[in-house]
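Trainee: Dropping a prediction and its sequence here:
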Amino acid sequence: MEDILKKIIAQTTQDLKARKKTTSLSELRDMPAYSRKVISLYQSLKNGSGIIAEHKRQSPSKGSFKCPRSLEEVVKGYEKAGASAISCLTDQPFFGGTLQDLIEARGVVNIPILRKDFMIDLYQVHEAKAFGADAILLIASCLNNEELKTMSLEAMNLGLELLFEVHDLEELTRIKEVTDAFAIEKYVIGVNNRDLKRFQTDIQNSNNLIPYFPSGVIAISESGISNPEVVKELRTLGFQGFLIGETFMKTEQPGASCEQFIKAINS
């Protein structure tokens, strides 16, 4: 079966070259959002519902979700529903997102925004800051340890927070090695229940990895979560956050769906 991740990374590399030619680093630094103080993802997850509600128009495995609501309606609905944060996909070829989505979302909500993309270059860290993100996603399967360290330090220097994504114990061990190499006070590790190579989902992945998480970190379960009872179970295992997109985006009103979901997990 085709390795979708390799295809995505190849396309991301190509698109990145074009963006670098269009917008310089100095131009990114001049954008209004670049100087803003970020809203803490870590604190919002710790003190709120734990739901990171995702704006995602499509996926490589499911195609378009055909959500009839605008980005503004969706993210404002998520905030009103009680989401701790917004995940905003900015990959265009595979997920239908854009960097402009970050700006639009930042303009209408007052909760943290995670830039969800395939981050492979320091330039993207500066893009995230310039377009209004509060945190970035670093996927272990896309980066070696040196790249993880370099991009983490760059993000921290810009005031951005970090969500490290892992899929297996080897990747989790690598992230622990990286974070042990320097002092990070506020970071989050997420288990992606979806295999990025074949886009198959298994919630058991979260169950298997949580015993190996470092103490003090906020643990997130990502992908394939559609049942509030699953969230309740994952909470008992130690998860404090849950990244959910498709479950909401495939409905007529994602904000209302998110609100019902949060009420259900708290009942």
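Mentor: Cool, the structure landed. Numbering: from 1, shown residues only.
Trainee: For the rest of this, base every contact and every neighbour count on C-alpha atoms.
Mentor: Will do.
Trainee: what about the helices in the chain?
Mentor: Here the chain has its helices, by DSSP state H, at 4-22, 25-29, 41-47, 71-81, 99-106, 122-130, 145-157, 169-180, 204-209, 228-237, 246-249, 254-265.
Trainee: okay, pairing it with this:
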Amino acid sequence: MTAGTYLDRIVVQHRDAARADRRDADDLMEQARSCPPTRDFRAQLVSVSSLAVIAEVKRRSPSKGDLRADLDPAELARQYESGGAACLSVLTDSEWFGGSASDLQAARSATSLPALRKDFTVDDRDVLDARIMGADCVLLIVAALNDDELTRFCALARDVGLDALVEVHDEAELERALSAGADLVGVNQRDLVTFEVDRARAARLAPVIPAGVVSVAESGIEGPADVARLAEAGYGAVLVGESLVRSTDAAAAVRALVASGH
């Protein structure tokens, strides 16, 4: 990671919290293994006949501030499902994104869709917490983890029944993700240093993502034209947040994205 990026600051905070966490990991593992079965996140993406839409519940972001003051996670999730979203993504980071475990639980309970816990996983307990709070998939950001952590968290997620969306920003990170056993890879088009979106990034990486690995394009996806371009590049799914959250009709906005992915 480049020193001083927004990701550095967030990850430092999460690692500090993990070091201060005195909960027993064995107890958490026992809780995680006794949870009800998950909804299969990756299989849901694969089952969709066109490019799948992962619709995000997101209150705010470090770059844009508050996105929607009156956000109701359950109602927004219902609109997403009505519009044809394949899966949900829910921010649970509180300090930077205004999210919470209760946001994830409310959104998931309101629909039949699998849900990604969108947060900064830096410790085994974060993976176990995702399972315990009701998530079906956990986010692993390659830029925030070393190889040992990446491999361990992928294996732990599988062990407790979670899928792992492994997020990369370039070819080197993609190689690390694949070496760790990732079968669900997200390509984030947002630069970690400048926070600018590079819409050519997903298209550039698409040809080197192996067959059998489900590819998800993330960030900078604002409308049907973006989705059509990513479908043409070979992506299996897109993760869309800000443009949907800000939309006056989220169901219609999702429907338009789904239609453009055919």
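Mentor: All right, it came through fine. Predicted model only: the values in this text are computed from it and were never measured.
Trainee: Now the TM-score, please.
Mentor: Overlay of the two chains. TM-score (TM-score structural alignment, normalised by the length of structure 2): 0.91; 258 aligned residues with a CA RMSD of 2.1 Å.
Trainee: From Gln14 of structure 1, how far off is the residue lying closest to Glu147 of structure 1 once chain neighbours are set aside?
Mentor: Leaving aside its chain neighbours, Glu147 of structure 1 sits nearest to Ile120 (8.0 Å; criterion: CA to CA, 6 or more residues apart in numbering). The spacing between Ile120 of structure 1 and Gln14 of structure 1, counted by CA to CA, to the nearest Å, is 12 Å.
Trainee: More neighbours: which of these two?
Mentor: Per other CA atoms under 10 Å, whichever of Ile120 of structure 1 and Gln14 has more neighbours is Ile120, with 20 against 11.
Trainee: ok, now which ones touch the residue most central in space within structure 1?
Mentor: The centre of structure 1 sits closest to Lys116, judged by CA atoms, centre = their mean, with a distance of 4.2 Å. Contacts for Lys116 of structure 1 (CA atoms under 8 Å, 6 or more residues apart in numbering) come out as Ser87, Cys88, Leu89, Thr90, Asp91, Ile136, Leu137.
Trainee: Give the aligned equivalent of it in structure 2.
Mentor: Under the alignment (TM-score structural alignment), Lys116 of structure 1 pairs with Lys118 in structure 2.
Trainee: Quick check: closest non-adjacent residue to the residue nearest to the centre of structure 1.
Mentor: Excluding the flanking residues, the one nearest Lys116 of structure 1 by CA to CA, 6+ apart is Leu89, at 4.6 Å.
Trainee: Tell me how many other residues surround the one you found.
Mentor: Neighbours of Leu89 of structure 1 under the rule other CA under 10 Å: 25.
Trainee: same question, Gln260 of structure 1
Mentor: Gln260 of structure 1: 13 neighbours (other CA under 10 Å).
Trainee: before we move on, the earlier item: I'd assumed Cys142 was in contact with the residue nearest to Glu147 of structure 1.
Mentor: Yes - the pair Ile120 of structure 1 / Cys142 is scored as a contact, 6.9 Å apart, by CA atoms under 8 Å.
Trainee: hang on, the earlier thing: now for the helices of structure 1, which one comes closest to Pro112 of structure 1?
Mentor: Minimum separation from Pro112 of structure 1 across the helices of structure 1 (CA to CA) falls at helix 41-47, 5.5 Å.
Trainee: Just the buried residues of that closest one, please?
Mentor: Going by neighbour count (16 or more other CA atoms under 10 Å), the buried part of helix 41-47 of structure 1 is Leu41, Tyr42, Ser44, Leu45.
Trainee: Of these, just say which sits nearest to Arg235 of structure 1.
Mentor: Among those, and counting by CA to CA, the member closest to Arg235 of structure 1 is Leu45, at 12.8 Å.
Trainee: Quick check: that closest one vs Ile111 of structure 1, distance?
Mentor: Distance, Leu45 of structure 1 to Ile111 of structure 1, using CA to CA: 10 Å.
Trainee: cool, Leu158 of structure 1 as well?
Mentor: In terms of CA to CA, Leu158 of structure 1 sits 18 Å off from Ile111 of structure 1.
Trainee: Show me which of these two is the more surrounded one.
Mentor: Ile111 (23 against 18).
Trainee: Can you give me every residue that contacts the residue nearest to the more buried one when sequence neighbours are not counted?
Mentor: The shortest distance from Ile111 of structure 1 to any non-neighbouring residue, by CA to CA, 6+ apart, is to Ala85 (5.5 Å). Counting by CA under 8 Å, 6+ apart, Ala85 of structure 1 makes contact with Leu41, Ser44, Leu45, Gly50, Ile51, Ile52, Ala53, Glu79, Ile111, Pro112, Ile113, Leu114.
Trainee: From what I see, the second one and Ile86 are in contact.
Mentor: No - taking CA under 8 Å as the definition, Ser44 of structure 1 is not a contact partner of Ile86, at 10.8 Å.
Trainee: Quickly list what's touching both of these two.
Mentor: Residues touching both Ser44 of structure 1 and Ile86 (CA under 8 Å, 6+ apart) are Ile111, Pro112.
Trainee: Counterpart of Leu71 of structure 1 over in structure 2?
Mentor: Match for Leu71 of structure 1 (TM-score structural alignment): Pro73.
Trainee: ok, that match - contacts?
Mentor: Pro73 of structure 2 touches Val57, Asp103, Leu104, Ala106, Ala107, counting by CA under 8 Å, 6+ apart.
Trainee: Also Glu154 of structure 1?
Mentor: Leu122, Val125.
Trainee: From Ala33 of structure 1, how far out is Gln92 of structure 1?
Mentor: 21 Å.
Trainee: Thr194 of structure 2 pairs with which position in structure 1?
Mentor: By TM-score structural alignment, Thr194 of structure 2 lines up with Arg198.
Trainee: same question but for Asn146 of structure 2, I mixed them up
Mentor: By TM-score structural alignment, Asn146 of structure 2 lines up with Asn144.
Trainee: before we move on, what about Ser109 of structure 2?
Mentor: Checking TM-score structural alignment: Ser109 of structure 2 goes with Gly107.
Trainee: Please tell me how far the match of Asn146 of structure 2 sits from Leu16 of structure 1.
Mentor: 19 Å.
Trainee: and if you look at Ser226 of structure 1?
Mentor: Counting by CA to CA, the gap from Ser226 of structure 1 to Leu16 of structure 1 is 33 Å.
Trainee: what's the answer for Ile51 of structure 1, then?
Mentor: Distance of Ile51 of structure 1 to Leu16 of structure 1, computed by CA to CA: 30 Å.
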